[in-house]
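> Build me a model from this:
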Amino acid sequence: MPIAAPSHNDAIVDTDGAEKSVPKANRTPALSHRMKHDKSILTLALSSQYIFAGTQGGELLVYSLDTYERHRVIHAHKGSVLGLCLSQDQKLLFSSAADPIVNVWCTSTFRHLYALWSPYDIGDIFCVAYSSHHHTVYLGAQNTSIQWYDLKEKDTRPAPTVSSHPSERKNKFFDSLGPGGAQTPKPSGADTRPRDAVGGQELQIDGQDIRQFAHYGYVHCMLLGRGILPEAPSEEVLVSGGGDGRILLWRIDPTQRGAISSIYTLEDGREEGESILSLAREGSFLYSGRFDGEVNVWDLETRQLVRSLKASTGDVHTLTLGAGALYAGGKTGVVQKFNQHYETITTFKAHDGLILASAFTMYNDKPTFVTGGNDNTIVIWEVRDCTELSAIARRSNNDLMVESLSQFVSFRTVSSLPKYRADCRRGASYLRSVFQNFGAVTEMINTSEPYNPIVFAKFRGNPATAASRKKILFYGHYDVIAAENEDRKWKHDPFALTGEGGYLYGRGASDNKGPIMAAIYAVHELANEQSLGSDIIFLIEGEEESGSRGFEKAVQARKDLIGDVDWILLANSYWLDDHVPCLTYGLRGVIHATVQVESKHPDLHSGVDGSALLDEPLKDLVMLLSKLTGRHGKVQIPGFYDPILPLTDDERELYTEITKTLLRGNPDLGDPEELAQSLMRRWREASLTIHRFQTSGPENSTIIPHLAKAALSIRLVPNQEAGDVAVALTSFLQSEFDQLESKNKLTVTIDHQAEPWLGDFNNEIFQTLERAIMSVWGPTLGQIRESVPAVKAPDYFSPLSRAADDAPAPTISKDKPAPATSNTLANSSDPSLARPPSSGTYNTANSHLGQNDAVLRKPLYIREGGSIPSIRFLEKEFNAPAAHLPCGQASDSAHLDNERLRLVNLFNSKKIFKEVFRELPRT
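Next up is the predicted model:
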């Protein structure tokens, strides 16, 4: 589902931070993000930092509340995780399951601290509660008992025997004797423990710390709290709900190791009570959920049932209170929301299946409702009609940035298709309005018709620094590649920004609307903090995906408006893999050409007219194109390789660092020298590609077409001039065609050309970017003591000074190495080996790398095989150096289906831009 764009019914913030009045018209929470798994989500718990989810497969999933990125998958139990509970200080997480075991986890290191079990077979453990005041764990079991363990005594009680562990006990089925005295063999792995539930202290409940038959049915749910007893508001009370339809309140006796005794029972007078499936409490009111949508409201002061609500949820599996509302979810996949007067505010479909868990939190002053279900999804809902209007109005800049990006993506700014011309103009107008709202001076710079305009915006730095202010030009583009979805390859509407699994999906999210919005919000934040020490100029064009048509002439015509420039910055590319930040210092250029051979004859029949005397256009074209490249793809155009720059020692070191990092994440990438050669071929070596053939006439096997043409491209490297190579290509093809002595006509058309670009990775802007990346992304994990062979640069990358006909082909080993493609690298590395968790902690229990191996490392300096036509032009026109910050990951699928940008990359890119815009003027 798409992220909702800001509405006039929502609480919003002016660009100057002032609060606006917020009508409470929008009562339905907005779907903010969705995380998918491969198993049902049975239970949820929210800390101030994480979403914890228990699955049917025994896993604990840990997601960031900030970026919704999956932080950990903890293999915690051998049965479904049925209950989760956090300690009051949120340092401990308790998980109960069908094992039947309660595991205790540290929420900062995710280490397994304790395993707790009953001395008896108790079936599934449906729920767990923890008294931080008494340091006592309570569990509710399938065998109708409530049991407890006082953790203060964990070191004084005798350690349990190995045979007492539930996995070691005899199984009533597998260990029973069948006919003839044979024993059923246990399934493979039945005696092993989950991978992460090892280590830590093992604890067994004492036989006297059990309340047998606490209910006359399963103990489905429990909660702990104070203020429940009017006569003793400071006393902590345990509340349980069971399959007998009763709710029991229990007194805790700390002198008896947390033993419980009944205080009173809440019953509605039915002879046969229906199960209590869920509980929630706010103040002196207790809410219980039952079968068939029944929600009961109990007054704890009078101990009476005061209301019975009917929800359209089916069986009420979960109840949650938050933001002045009660949320009920259940069997139908529907959430029903009640206000404080128990009136239905809204009912909405949340899951395609049962809703089994829900939770609420105020994260960064933002009311957030979370649901989980048996459709294997966790859904994040933004609550916008919260009674705390001021909290809504204080939404973070990150939230506002995502909303702005959502609107930006909704415009179908496809420059290559005339039918989207109006959308392009609307997208440009929207972008200009964002700049204007943040106080920039803006103007539309027109290009020649019918091309899209350039959005110009200028933010002036702090007046106090007027004499020394530097001017930084940020270049980007608002146009996108077409995203028609007739074949339904996109998971979502490509023009409705959709949050899923920590990513934002939508055309332009990564290329280039997301990075543009990150840069705008970075400048906005600096301006609000009065820390903008430079003038930031934005030039955002609308024709980049169509070869930057009209851009150069339009910029040259308005240089008076743009003014002088000291630095140029762009963000229109991707990391080398999915885990290690990069800086791009080189791009190949490109020439797109069409080669056409045409006969004076019409299309002919091969059986009637075919003969050796006939010059067939397609034959001529094939023979002609075969002359373009030789062995191993060596381009045969004379002088083609002459201008190419040699590989310097500094650049050689960059490849050494790249291969070390990539091989550390994925040793399967092979030999470091072959990997380096593969990358150099993509980045530093010019290449020629034939893309497609086209012929005249009907498509059958008997036609001799009168016209044949092919599309080809040449990728250029720095120091090759596109104009010179285009002339050389045309001349070479004509010369070779003349030698065919054909009666046909050759036409070579240069459709598009763009210059290569090479930056100085040792200059101030690159060094400022490097420091900002290291500051924002933090340390990467380097195996300091590991010896990775240094990369020796192959000889064939030395400058080729001889003419092309004398130059040797690149030397390649007999077994030609497979190229390290972008797809290979995007799907190859292990993130745990590349970077520690974003919180700065690293789980040494789950890795052979220790904390001492975490060091601040530079970003990888990379080059790219693609081209961006405007960069070299801007450098020449303004006599200013450019630098390129990749914001996205290798797997972002730019130009492909399901383009996306990771939320953490968007947020961190904003931070990097902010540091660069603040620090660069000081260099």
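> going forward, measure contacts between C-alpha atoms and count neighbours the same way
Will do.
> So which residues make contact with the strand or helix carrying Thr824?
Per DSSP states H and E, Thr824 falls inside helix 822-826. Residues outside helix 822-826 that contact it (C-alpha atoms under 8 Å, 6 or more residues apart in numbering) are Leu576, Asp577, Asp578, Gln889, Ala890, Ser891.
> got the contact list for the residue lying closest to the third one once chain neighbours are set aside?
The spatial neighbour of Asp578 that comes closest, neighbours along the chain excluded (C-alpha to C-alpha, 6 or more residues apart in numbering), is Gln889 at 4.8 Å. With contacts defined as C-alpha under 8 Å, 6+ apart, the neighbours of Gln889 are Tyr574, Trp575, Leu576, Asp577, Asp578, His579, Ala826, Leu901, Arg902.
> and if we set it to 6 Å?
Tyr574, Trp575, Asp578 (C-alpha atoms under 6 Å, 6 or more residues apart in numbering).
> about what we covered before: out of the contacts of helix 822-826, give me the one that has the most neighbours.
Greatest neighbour count in the contacts of helix 822-826, by other C-alpha atoms under 10 Å, goes to Leu576: 28 neighbours.
> Name the SS class of it, please.
coil (DSSP: H, G, I helix; E, B strand; the rest coil).
> roughly how far apart are the nearest residue to it once chain neighbours are set aside and Thr749?
With sequence-adjacent residues excluded and distances taken as C-alpha to C-alpha, 6+ apart, Leu576 is closest to Ala890, at 5.8 Å. Ala890 is 33 Å from Thr749, where distance means C-alpha to C-alpha, to the nearest Å.
> Next, the structure of the following sequence, for comparison with the previous one:
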Amino acid sequence: MDHLKRLYESVKEEALNDYLKFLSFPSISSDLNHVADVKACCTWLSEWLYRKGFDVEVWETEGHPAIFATCLKAGEEKPTLLLYGHYDVQPVDPLEEWDSPPFTPTLNGETIVARGAQDNKGQCFYTVSALAALLKENGSLPINIKLLVEGEEEIGSPSLPAWLEKKKKALQADYVAVVDVGMKDAKTPAVTLGARGILTMDIHVRGTEGDLHSGSHGGLAYNPIHALIQILDAARDKKSGKILIPGFYDDIRPLTPSERSQVDLSAREEAPGGEKEFPPAERVGLRPTFEVNGISGGYTGFGFKTVIPAKASAKASCRLVPDQDPQKVGAAVKAFLEAKAPEGVTVKVDLHPGTGKAVRAHADSKIAQAFKQAYRELFDVEPAFLLEGGSIPITTKLAEASGGEPVFVGLGLADDRIHAPNERFSLDRFRNGFLSIARTLEILNGQAS
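Down below sits the predicted model:
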């Protein structure tokens, strides 16, 4: 590991300066006002990779572009690793809660504060920095590398599946590593063996054509906000936390005894939400959820407006676990909610594209064991195997298209404030990420420490 630490120090200044430049692009994929910014970020990174010696393609999808870069100089006898990350970021609202401009990276002690500092520009850039440094030093990499960096992860990767099918031959790999998750805690790295799937929806409730006077119609008209609350409330048992939608729990694949013995299910403190019959870590890693993400309706502006609103709406999402089909679960949720419409209102559920199935990898796979060994050498502790509660929707399709054994890795922490104001990532973890990627490539090549 000492030779890799020396390598990092030799490129540190340039790598960190380029990281800050990468963070300066407001590449918010969900906002049409930032289409040009997303494109500019893609162009900058693709040109950076080309200058570092990679063969680079920019896939002009129907949405935001994706970058596919390769370095296959190790030879056919060496294994191939496909690394995945994304350059798009979440919106910055509420802007007033940021301590510094979100796209002006700010050094706060030994921590970088910016949107994307961790998710996923920080983890993406320590990955490509490690690859570039090894390539420059040796003229090749220890193994063959394919790199996919997309611009639509934060909106469910709607445009990428068609390109994965189109580029299936080029994507072939022995292993797939999604560098977009976190550690068990600040001292304990982790290899994540699974992530939940996802489906999202809009729920619309309408009463009358227009808002009504709450004096003239109060007590007569059915308020759509009341109806929405009633409908959502019907989906969950208040006491147990169990989801009451018929078919919601169908097809769930439990952990085998062997898997259960390998996965750390102690990494969560007691919490009030979810299904009470399951411990917290299982609620996050092994159980599906139905969550309301936002509600709107009526008048919420300055002052007061005494109306019965004509409509109300909510955004909701389901996190899914292995063997659950997003389309099947979505159909069950839609049928249940629409059937709960009380007299006087209509309910319409619009299911979104960009769903993703859950993924579960094997603890004894070569790629999982390689990252575990690299983390063990770097941190001098035994790494954990975890199951991730979040979702990276494209992962299943990526594994299927490439034929590679998947695994999730990364050095994020729960208090990095991803998706929130003042997102951050420490310089120490940027360094350790660089070292872990470089060392894993060596291990997969059979090199000793």
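> how about the residue nearest to Leu576 of the first structure, what does it touch?
Tyr574, Trp575, Leu576, Asp577, Asp578, Ala826.
> Translate Lys121 of the second structure into the numbering of the first structure.
In the first structure, the residue matched to Lys121 of the second structure (TM-score structural alignment) is Lys513.
> again with Glu77 of the second structure
Checking TM-score structural alignment: Glu77 of the second structure goes with Ser468.
> What about that match, how many residues nearby?
Quick note: Ser468 of the first structure (other C-alpha under 10 Å) scores 11 neighbours.
> re the thing from before, just checking, the residue nearest to Leu576 of the first structure is part of a strand?
No: judged by three-state DSSP, Ala890 of the first structure forms no part of a strand; its state is coil.
> Please say which position in the second structure it maps to.
Using TM-score structural alignment, Ala890 of the first structure pairs with Ala414 in the second structure.
> Could you measure from that match over to Leu135 of the second structure?
Taking C-alpha to C-alpha, one finds Ala414 of the second structure at 33 Å from Leu135 of the second structure.
> still on that earlier bit, adding distance to Ser358 of the first structure, write the contacts of helix 822-826 of the first structure out as TSV.
As requested, these are arranged in TSV below (distance: C-alpha to C-alpha, whole Å):
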residue	distance to Ser358 of the first structure
Leu576	38
Asp577	35
Asp578	31
Gln889	32
Ala890	34
Ser891	32
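> So which of these is the closest to Ser404 of the first structure?
Gln889 (21.4 Å; C-alpha to C-alpha).
> and that closest one, how far is that from Ile247 of the first structure?
Taken as C-alpha to C-alpha, the span from Gln889 of the first structure to Ile247 of the first structure is 52 Å.
> before we move on, what about Gly322 of the first structure?
For Gly322 of the first structure, the distance to Ile247 of the first structure - C-alpha to C-alpha - is 22 Å.
> So those two - more neighbours on which side?
Per other C-alpha under 10 Å, whichever of Gly322 of the first structure and Ile247 has more neighbours is Ile247, with 25 against 18.
> Trace Val359 of the second structure over to the first structure, please.
Under TM-score structural alignment, Val359 of the second structure pairs with Trp757 in the first structure.
> Am I right that its match is in contact with Gly586?
Yes: between Trp757 of the first structure and Gly586 there is a contact under C-alpha atoms under 6 Å: 5.4 Å.
> residues in the first structure aligned with stretch 393-403 of the second structure?
The aligned range for stretch 393-403 of the second structure is 869-879, by TM-score structural alignment.
> Buried residues, the matching stretch. List them.
By neighbour count on 16 or more other C-alpha atoms under 10 Å, the buried set for stretch 869-879 of the first structure is Pro869, Ser870, Ile871, Arg872, Phe873, Leu874, Glu875, Phe878.
> got it, and stretch 692-707 of the first structure?
Here stretch 692-707 of the first structure shows Phe693, Thr695, Ser696, Ile703, Ile704, Pro705, His706, Leu707 as buried, counting by 16+ other C-alpha under 10 Å.
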